[in-house]
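>>> Below are the sequence and a predicted model; questions follow.
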Amino acid sequence: MPTFTSNDAQINYQTFGDASKPAIVFSNSLGTNFSMWQPQIEFFSQDHFVICYDTRGHGASSAPQGPYTLDQLGQDVVNLLDHLNIEKAAFCGISMGGLTGQWLAIHHANRFSHVVVCNTAAKIGQEQAWSDRAALVREQGLAPIASTAAGRWFTEAFVQSNQAMIAKLSNDLGAGSPEGYASCCEALAKADVREQLKDITVPVLIVAGQQDPVTTVADGEFMQQRITASQLFEINASHISNIEQPEAFNQALQEFVQA
């Protein structure tokens, strides 16, 4: 699988579809890897050049010593586009990837035609809670986090009826890099773009899960009220909405990027 060097990290990525078609980049959530986008890869690679990558510290990307910053997470995406000689792309990120998307829309608007930020917020959670989680993972590894992830990610009904998929996602999390995960927690502890949302000029679609306990519909409304060219789409899902409701997610994303 191809990798490229972005500053101090080796970033694992994969492309799908025809490179002459419009490019769309997908960015994973904390504790996952790019395979979380399988329902979108299958759907969008017909009409798009789909680019997926593992955020630094995740999947098959390297996990250099942290802490990381939101600036680094965003710059990795710009460097990936440069590596692939792509001037402009659409971007879709979920949770941590959604914060990356906001940073890109603020700092590199010229590189993106559309930005989709899903199940995210302009500031996710509290700094101390992220710092505590980073310390826990460095001390005890990822097993304690992996054992409780499903309840944060999905509704109870989805967990009960999709146990094989839940097991794979939990196993992927548990097998990840504790240092990479903790370093991304430290990036999320400091990440706060609330004051910069007003500077965004790229068209933005905000996807908010109606049953998401982590990043709420209210978080989505906060962003929508401050980003001029934005729209809010509520989806009947918890935190990993692209997996829980792939059809509704894909349709909303397709309508937005084609508008």
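Perfect, thanks for sending it. Quick caveat: nothing in here was measured; it's all calculated off a predicted structure. Numbers count the residues shown, from 1 in each chain.

>>> Only C-alpha atoms from now on, for both contacts and neighbour counts.
OK.

>>> For Y13, give its distance to G66.
Distance from Y13 to G66, counting by Cα to Cα, to the nearest Å: 21 Å.

>>> So which of those two has more stuff around it?
Just comparing Y13 and G66: by other Cα atoms under 10 Å the higher neighbour count belongs to Y13, 19 against 16.

>>> helix or strand for the closest residue to N33 other than its chain neighbours, which one?
Spatial nearest neighbour of N33, excluding adjacent residues (Cα to Cα, 6 or more residues apart in numbering): G59 at 4.9 Å. Under DSSP states H and E, no helix or strand contains G59.

>>> ok, so what distance separates G59 from P178?
Where P178 is concerned, G59 sits at a distance of 11 Å (Cα to Cα).

>>> do E255 as well
Separation of E255 from P178 (Cα to Cα) stands at 38 Å.

>>> Included below, for side-by-side comparison, is a second structure:
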Amino acid sequence: MAVVPLQYRFDGPSRAPVVLLLPDLGAKWSMWEPQMPELTRGMRVLRVNHRGHGRSPAPDGAYTVAELGGDVLALLDECELERFSVVGSGLGGMVALWLAAVESGRAHRLALLSTTTWAPPAQRWRGRGTRARTGGAVAVSDEVTRSWFTPGFAERRPDIVSRVVEEFEATGRAGYAGCCEAIAALDQRVMPARVRAPAVVISAAHDPETPPGHGRRLANALPGSRFEVVSGAAHLVNIERADRVNELLMEHIAP
């Protein structure tokens, strides 16, 4: 499959070190807004939208994480970025790990949030993709987004939850389904051994999608990595506990 030209944007000082932010499945680059004030103080932040998310095109058919990573790598080459740090959440973390392994000489620092190297059963992901392909993301919205925030946060900040759910339901059918197929076929269990960038792995204590055991196994496989469990948060830990996630990211990737 050909490389897809992704929608992207830069923020922050133009001559500062670059940090790439990769969003989760069904989320857009706006999911990183809670991190932007901190990161843009001393870094040039590059955000992208995966295939079928935002204005990124979405070819029909199943995708692979390597193809999604190839889209990002083509953008990095186009922008002539020879060195970068990368932060990814969920699907974005899978793509970030691929980049850090394939481009080990270019990846400076790596941060992986709410992600895994292997996400069985595959049929769960294929089923979500099939329902979304026929009924749109709205057809799987309740099933997916209930794992994103704890009930307490949803009660305290219904405005944030409503905005995130609205963005999810606007995700393109082909893009969402294709990315579900990428996760269904995922097996990156041997890939961490190829990573040379110092890494931090962050799990949320109440994440039903990728519980902390996933993060712990990933961190154990990454040479010299740091593992952190953040309390009081579900899957989108960077939004629900932006305070703690920002601390961890700034400690790890700030110049």
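Received it, and whenever you're ready, just let me know what you need. Since this is a predicted model, take the numbers as computed values, not measurements.

>>> ok so, going back, what does the residue nearest to N33 of structure 1 correspond to in structure 2?
Here G59 of structure 1 is matched to G54 in structure 2, going by TM-score structural alignment.

>>> Q46 of structure 1 too?
Using TM-score structural alignment, Q46 of structure 1 sits opposite R41 in structure 2.

>>> Number of residues surrounding the closest residue to that match other than its chain neighbours?
In space, and not counting its chain neighbours, R41 of structure 2 is closest to G12: 6.8 Å by Cα to Cα, 6+ apart. Neighbourhood size, G12 of structure 2 [other Cα under 10 Å]: 18.

>>> Please pull up the equivalent of G12 of structure 2 in structure 1.
By TM-score structural alignment, G12 of structure 2 lines up with G17.

>>> And the most centrally placed residue in structure 1, how close does it get to D47 of structure 1?
Nearest to the geometric centre of structure 1 sits G97, at 2.3 Å (Cα atoms, centre = their mean). With distances taken as Cα to Cα, G97 of structure 1 is found 23 Å from D47 of structure 1.

>>> swap in D192 of structure 1?
With Cα to Cα as the criterion, D192 of structure 1 and D47 of structure 1 are 34 Å apart.

>>> Specify which residue of these two has the higher count of neighbours.
D192 (17 against 14).

>>> show me what contacts the more buried one?
The neighbours of D192 of structure 1, taking Cα atoms under 8 Å, 6 or more residues apart in numbering as the test, are 122-124.

>>> just the strands in the stretch 151-255 of structure 2 please.
199-204, 226-230 (DSSP state E, counting those that start in this stretch).

>>> Ranking those by mean neighbour count, which comes first?
Greatest average neighbour count among the strands of the stretch 151-255 of structure 2 goes to strand 199-204 (a mean of 27), per mean count of other Cα atoms under 10 Å.

>>> So the residue located most distally from the centre of structure 1: helix, strand or coil?
Most distant from the centre of structure 1: E139, at 25.4 Å, with distances by Cα atoms, centre = their mean. What DSSP: H, G, I helix; E, B strand; the rest coil gives for E139 of structure 1 is helix.

>>> corresponding residue for it in structure 2?
Match for E139 of structure 1 (TM-score structural alignment): T134.

>>> mind listing the helices in structure 1 by residue range?
38-44, 70-83, 96-107, 127-140, 143-153, 156-161, 163-174, 178-190, 217-226, 241-244, 246-258 (DSSP state H).

>>> Just the buried positions in the second one, please.
Think helix 70-83 of structure 1. Applying a neighbour-count criterion of 16 or more other Cα atoms under 10 Å, one finds 70, 72-81 buried in helix 70-83 of structure 1.

>>> Where in structure 2 does that helix fall?
With TM-score structural alignment as the criterion, helix 70-83 of structure 1 aligns to 65-78.

>>> try the third one
Correspondence between helix 96-107 of structure 1 and structure 2 is established over residues 91-102, with TM-score structural alignment as the criterion.

>>> That stretch vs structure 1, mean deviation?
Following superposition, stretch 91-102 of structure 2 is found to deviate from structure 1 by 1.0 Å on average (mean Cα distance after the TM-score superposition for structure 1).

>>> What residue in structure 2 is paired with V117 of structure 1?
Using TM-score structural alignment to pair residues, one finds that V117 of structure 1 aligns to L112 in structure 2.

>>> I meant to write M165 of structure 1 there.
Counting by TM-score structural alignment, the partner of M165 of structure 1 is I160.

>>> Surely M223 of structure 1 and K198 touch.
No. Contact criterion Cα atoms under 8 Å: M223 of structure 1 and K198 do not qualify, at 9.1 Å.

>>> Now V245 of structure 2: closest residue in space that isn't a chain neighbour?
N238 (5.7 Å).

>>> let me fix that: L173 of structure 1
G31 (5.1 Å).

>>> go on, A27 of structure 2?
Using Cα to Cα, 6+ apart, the nearest residue to A27 of structure 2 is F168, at 5.8 Å.

>>> The one you found: neighbour count?
F168 of structure 2, neighbours per other Cα under 10 Å, totals 23.

>>> so who does R111 of structure 1 touch?
Neighbours of R111 of structure 1 in contact, by Cα under 8 Å, 6+ apart: 78, 87-89.
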